[in-house]
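Q: what follows is a predicted protein model with its sequence.
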Amino acid sequence: MKITPDIPAPNGILEAAIYVDDLDAAERFYGEILELEKIQRIADRHVFYRVGASVLLVFNADETEKPPQNPDLPVPPHGTRGPGHVCLSMPRSQIEAMRKHLLDWNVPIDAEFDWPNGARSIYVRDPAGNSVEFAEPHLWG
């Protein structure tokens, strides 16, 4: 319920960020294993991936805590420590195919189950320990 009706509501999440300590290992996981479309990598600072209409930002936390070096892109320092979470949406048939693909790459499944509304989820860990979930789109629908 909107408290202030004249304030515009966002219509989606454009990007989500996770933080890692080894950008090369993260790039292997998200780029090679998950085969996400890489948008760009900047040295040891970040690698970005397209996920449908959104972008997954994978940052080296040590580098994003530093002040910006480019005055044309004054992104404030940010970052976090410890495992985060990202959920990637896909239909059940693709989740099952992804499950097999992950196991073929020796990526262990942390958990897999159906939610009370019937949506399927599986969880794995990326090399930094972030929780990566694959879930049916109607999980929140």
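A: That came in fine, so what should we check first?
Q: alpha carbons only for contacts and neighbour counts from here, please
A: Fine.
Q: who are the contact partners of the one residue sitting closest to the centre of the chain?
A: Against the mean C-alpha coordinate of the chain, by C-alpha atoms, centre = their mean, the closest residue is Val86 at 4.2 Å. Applying C-alpha atoms under 8 Å, 6 or more residues apart in numbering to Val86 gives the contacts 16, 18, 130-133.
Q: 10 Å - rerun?
A: Contacts for Val86 (C-alpha atoms under 10 Å, 6 or more residues apart in numbering) come out as 16-18, 56, 123, 130-134.
Q: what does Gly52 give?
A: Taking C-alpha under 10 Å, 6+ apart as the test, what Gly52 contacts is 36-37, 88-89.
Q: cutoff 7 Å now
A: By C-alpha atoms under 7 Å, 6 or more residues apart in numbering, Gly52 lies in contact with nothing.
Q: look up how far Ser89 lies from it.
A: Note on Gly52: its distance to Ser89, by C-alpha to C-alpha, to the nearest Å, is 9 Å.
Q: take the one below as the second:
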Amino acid sequence: MTDRAPRLLGTLESALYADDLEAATRFWRDVMGLKPFQSQPGRHVFFRITDLPRPQVLLVFRAEATEVPPDADARLPVPPHGARGPGHFCLAVAPESLGVWRDHLIARGIGIEADFRWPNGARSIYLRDPAGNSIELADPAIWAGG
């Protein structure tokens, strides 16, 4: 027996919650460029962020639909989960692409909530998705050396 936790590989999936999944799909697909790969009307839509070096996905659920416990004989007995109110999600962006992202968002009518440099010089841009979630596009260096 060891006191150390086993090694983690990284983040596989992150979840946000939205009441309007059609608006969420339009935003994440058409504005942010993520490919939807699975959906269940009224319950969820899943987006692929990347496959390399490991798959990473964004899951967007209607909280109301995921709070219901699965049936006793469910094929996939995922426990109930969900959140209320705005969440936060950050995507890593190459530092030289942040200006291009800013222009892209503004051209699509997406308001920029904040655009600043952290004390270490790394930059973040904040915006809101249609559900009010705080979305950050950031130079991965915001967490370097910490």
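A: It's in. Just so it is clear, the model here is predicted, and its values are computed rather than measured.
Q: just the buried subset of the contacts of Val86 of the first structure, please.
A: With neighbours counted by 16 or more other C-alpha atoms under 10 Å, the contacts of Val86 of the first structure contain buried members at 18, 56, 123, 130-134.
Q: and what about the alignment partner in the second structure of the residue nearest to the centre of the first structure, helix, strand or coil?
A: Matched across to the second structure, Val86 of the first structure falls on Phe89, judged by TM-score structural alignment. Of the three states, Phe89 of the second structure takes strand under DSSP: H, G, I helix; E, B strand; the rest coil.
Q: how much space separates Phe89 of the second structure from Leu16 of the second structure?
A: As for Phe89 of the second structure, its distance to Leu16 of the second structure is 8 Å (criterion: C-alpha to C-alpha).
Q: in the second structure, which helix has the most residues?
A: In the second structure, assigned by DSSP state H, the helix with the most residues is helix 98-107.
Q: contacts only, for Pro130 of the second structure.
A: Pro130 of the second structure makes contact with 23-24, according to C-alpha under 7 Å, 6+ apart.
Q: ditto for Gly84 of the first structure
A: By C-alpha under 7 Å, 6+ apart, the contact list for Gly84 of the first structure reads 18, 130-131.
Q: how about Leu36 of the first structure, what's its partner in the second structure?
A: Alignment note (TM-score structural alignment): Leu36 of the first structure maps to Leu34 of the second structure.
Q: hmm, I typed the wrong one, I wanted Asn60 of the first structure.
A: Going residue by residue (TM-score structural alignment), Asn60 of the first structure aligns to Arg62.
Q: against Gly99 of the second structure, how distant is that match?
A: Arg62 of the second structure is 32 Å from Gly99 of the second structure, by C-alpha to C-alpha.
Q: who has more neighbours, these two?
A: Arg62 (21 against 12; other C-alpha atoms under 10 Å).
Q: now the strands for the first structure?
A: 15-20, 37-42, 46-51, 54-60, 85-89, 111-114, 120-125, 131-135 (DSSP state E).
Q: neighbouring contacts of the longest one?
A: Applying C-alpha under 7 Å, 6+ apart, the set of residues contacting strand 54-60 of the first structure from outside is 13-23, 44-50.
Q: now swap in stretch 8-20 of the first structure and tell me
A: When contacts are defined by C-alpha under 7 Å, 6+ apart, stretch 8-20 of the first structure is touched by residues 54-61, 79-80, 84, 128.
Q: at 8 Å what do you get?
A: Stretch 8-20 of the first structure is touched from outside by 26, 53-61, 79-81, 83-86, 128, 130, with contacts defined as C-alpha under 8 Å, 6+ apart.
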